[in-house]
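Student: build me a structure from this.
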Amino acid sequence: MEIVSKSDQDAVSVKSYNEYSNHNMRRPVVKPEIVSFMREEQAVLPGFLGELEAFAHEENVPIIPHETVVYFQFLLAALQPKHILEVGTAIGFSALLMAQTVPDAKVTTIERNPEMAELARQNFQKYDQENQIDLLEGDANDVLATLTGAYDFAFMDSAKSKYIVFLPHILKQLSVGGVVIIDDVFQGGDVAKPIEEVKRNQRGIYRGLHKLFAATLKNPGLTATLVPLGDGILMIRKDAEYVELS
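Tutor: Presented below is the predicted three-dimensional model:
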């Protein structure tokens, strides 16, 4: 897929995310001026990653915001994971970012949306020159149950209400000391409200995220922390071989 600007009459249109979009992810909970500062003052992405980032913004494809991009680069460079698992590929931006940041890592990424999987596949064919990325298409719950590898880093950016469903599978695959990053856990600040103040069509996500917090934030087998980047990320370190989620 050639990445082109919206002004190009042949620009690609991503229908599935334009039609069904969770706008809560577009509401960062940090002050707008601080968000702007983080996005404008930190290093821009060069080359194809910068083009993919711009394309995603133009087409309303939910990728990690730029402040989270820079944080990922710092974190992955420090951790140097060898085997990375991702749930939620979209157009392949974050998988390519992780592969570029850790050149000797292998990335397994899962995507259920056929349109996104096809766009990601084309991007991997074009930009994954070292064949670091393996794309698995299908429902994450089904695909995760088939995996047998050991991972030392995982990233979830998919259906928010299903995070608590996917996490037990991921923890089983994660090495002790491994890290899980879960994106968009604040839902524009909705998680801090009483459920009665949350729109009815968002309450399934609200309940799922609160189950996730209850299972992780005070779990003795995990070290967990919330970080206010973008729409919030939950960071988890697996501290024990067997972790029971409440």
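
Student: going by C-alpha atoms from here, please, whenever you check contacts or count neighbours.
Tutor: Will do.

Student: ok, G138 touching I110?
Tutor: Yes. Checked against CA atoms under 8 Å, the pair G138 and I110 is within contact range at 6.9 Å.

Student: now the second one, please; I'll put the structures next to each other:
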Amino acid sequence: MKDSLLINRHIAEYLSSLEPDLPDFLEKLYQKARENRVPVIRREAQSLLRFLCLDRKPGRVLEIGTAIGFSSCFTAEFMPKGSVLYTVENYEPRYTEAQENIAAYREDYLARKGYDSPVICSVFSDAEAYLKELCGKCETFDLIFLDAAKAQYPAYLGHIKKLMAPGAILLTDNLLQEGTLAESKFTVERRDRTIHLRIREFADMLFRSGEFDSVMLPLGDGMCITRLKD
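Tutor: Predicted structure coming up:
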């Protein structure tokens, strides 16, 4: 698994060298994900998520797409005391592994810092069904991190909009799809065209609907920062 797809490898390595080292537990979990080819947030993209958490100090975070729990634990590392992160995953083997990793992370956090980590609530569910459930409860979040089934992004966005607290940020990972988002659908392999179409649709919703302010950054495989317009 490459760390960077969109910027020069040497630049990516230099940017990564500027980042503070991860705690040993998180570094080992990251390397485990890479070795097993589990898609997790890349090094350069981690820096943006870390900065947003430190700057915004979100009390409530929603992560859509848990995988094995690396990004849940990484995000919690930089959230303030007393905060809570909800994360949803629909693939049971990864959900089970994530629960184990999150429990181990919380023990590691307590041992390192002497107090409890932010609460991480792991949910096994179809993402859209869970988003609907949260909307029904009138829940809101300060930061929403979207890194799930790309073809479903347009369907998610209407629910996500309702879940964004005033001033909230939506951070979307892997939006440029190895640069293919900028290509014609006819240059994309036929089996990938549906995803290509849906992500194009999602990007148009973020940038052209008039409801959002968004910026796309060539970090990792493309990260998009979005807020609701005032």
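
Student: looking at G138 and I110 of the first structure, which is more packed in?
Tutor: Legend: neighbour count by other CA atoms under 10 Å for G138 of the first structure and I110, higher for I110 (24 against 15).

Student: buried residues, stretch 26-46 of the first structure. List them.
Tutor: 26, 28-30, 35, 38-39, 45 (16 or more other CA atoms under 10 Å).

Student: show the end-to-end separation of it, please.
Tutor: End-to-end distance of stretch 26-46 of the first structure (CA to CA, to the nearest Å): 24 Å.

Student: longest helix of the second structure?
Tutor: The longest helix of the second structure (DSSP state H) is helix 92-113.

Student: matching residues in the first structure for the next helix or strand after that helix?
Tutor: Using DSSP states H and E, the helix or strand that follows helix 92-113 of the second structure in sequence is strand 119-124. Strand 119-124 of the second structure corresponds to residues 132-137 in the first structure, going by TM-score structural alignment.

Student: just checking, what packs against the longest helix of the second structure?
Tutor: Under the contact criterion of 3 or more CA pairs under 8 Å, 6 or more residues apart in numbering; DSSP states H and E, helix 92-113 of the second structure touches helix 24-35, helix 70-77, strand 119-124.

Student: again, only using 6 Å
Tutor: For helix 92-113 of the second structure, there is no helix or strand it packs on, judged by 3 or more CA pairs under 6 Å, 6 or more residues apart in numbering; DSSP states H and E.

Student: how about that helix, which residues are buried there?
Tutor: 94-96, 98-99, 101-102, 105-106, 108-109.

Student: give me the subset of the buried residues of stretch 26-46 of the first structure that lies in strands.
Tutor: Under the assignment DSSP state E, those contribute nothing to strands.

Student: farthest pair in these?
Tutor: Using CA to CA, those span at most 23.7 Å, a distance reached by V29 and L45.

Student: in what helix or strand does the corresponding residue of the first structure for L49 of the second structure lie?
Tutor: Under the alignment by TM-score structural alignment, L49 of the second structure pairs with F72 in the first structure. Applying DSSP H and E as the criterion places F72 of the first structure in helix 66-79.

Student: give me the contacts around that helix.
Tutor: For helix 66-79 of the first structure, the external contacting residues (CA atoms under 6 Å, 6 or more residues apart in numbering) are 38-39.

Student: that helix vs the second structure, mean deviation?
Tutor: The superposed helix 66-79 of the first structure is, by mean CA distance after the TM-score superposition for the first structure, a mean 1.1 Å from where its aligned residues fall in the second structure.

Student: tell me the contacts of the equivalent of M38 of the first structure over in the second structure?
Tutor: Counting by TM-score structural alignment, M38 of the first structure lines up with L15 in the second structure. By CA under 6 Å, 6+ apart, no residues touch L15 of the second structure.

Student: what's the separation between L15 of the second structure and R42 of the second structure?
Tutor: Using CA to CA, we find L15 of the second structure at a distance of 12 Å from R42 of the second structure.

Student: which SS state does the residue mapped onto T194 of the second structure from the first structure fall under?
Tutor: Taking TM-score structural alignment, the alignment pairs T194 of the second structure with G204 from the first structure. Classification of G204 of the first structure using DSSP: H, G, I helix; E, B strand; the rest coil returns helix.

Student: can you name the residues that contact G204 of the first structure?
Tutor: G204 of the first structure neighbours (CA under 6 Å, 6+ apart): none.

Student: secondary structure element holding P166 of the second structure?
Tutor: Using DSSP H and E, P166 of the second structure maps to strand 164-172.

Student: and that strand, what other elements does it pack with?
Tutor: Using 3+ CA pairs under 6 Å, 6+ apart, strand 164-172 of the second structure sits against strand 141-146, strand 223-228.

Student: at 10 Å instead, please
Tutor: Strand 164-172 of the second structure sits against helix 43-56, strand 60-64, strand 141-146, helix 153-163, strand 212-217, strand 223-228, with contacts defined as 3 or more CA pairs under 10 Å, 6 or more residues apart in numbering; DSSP states H and E.
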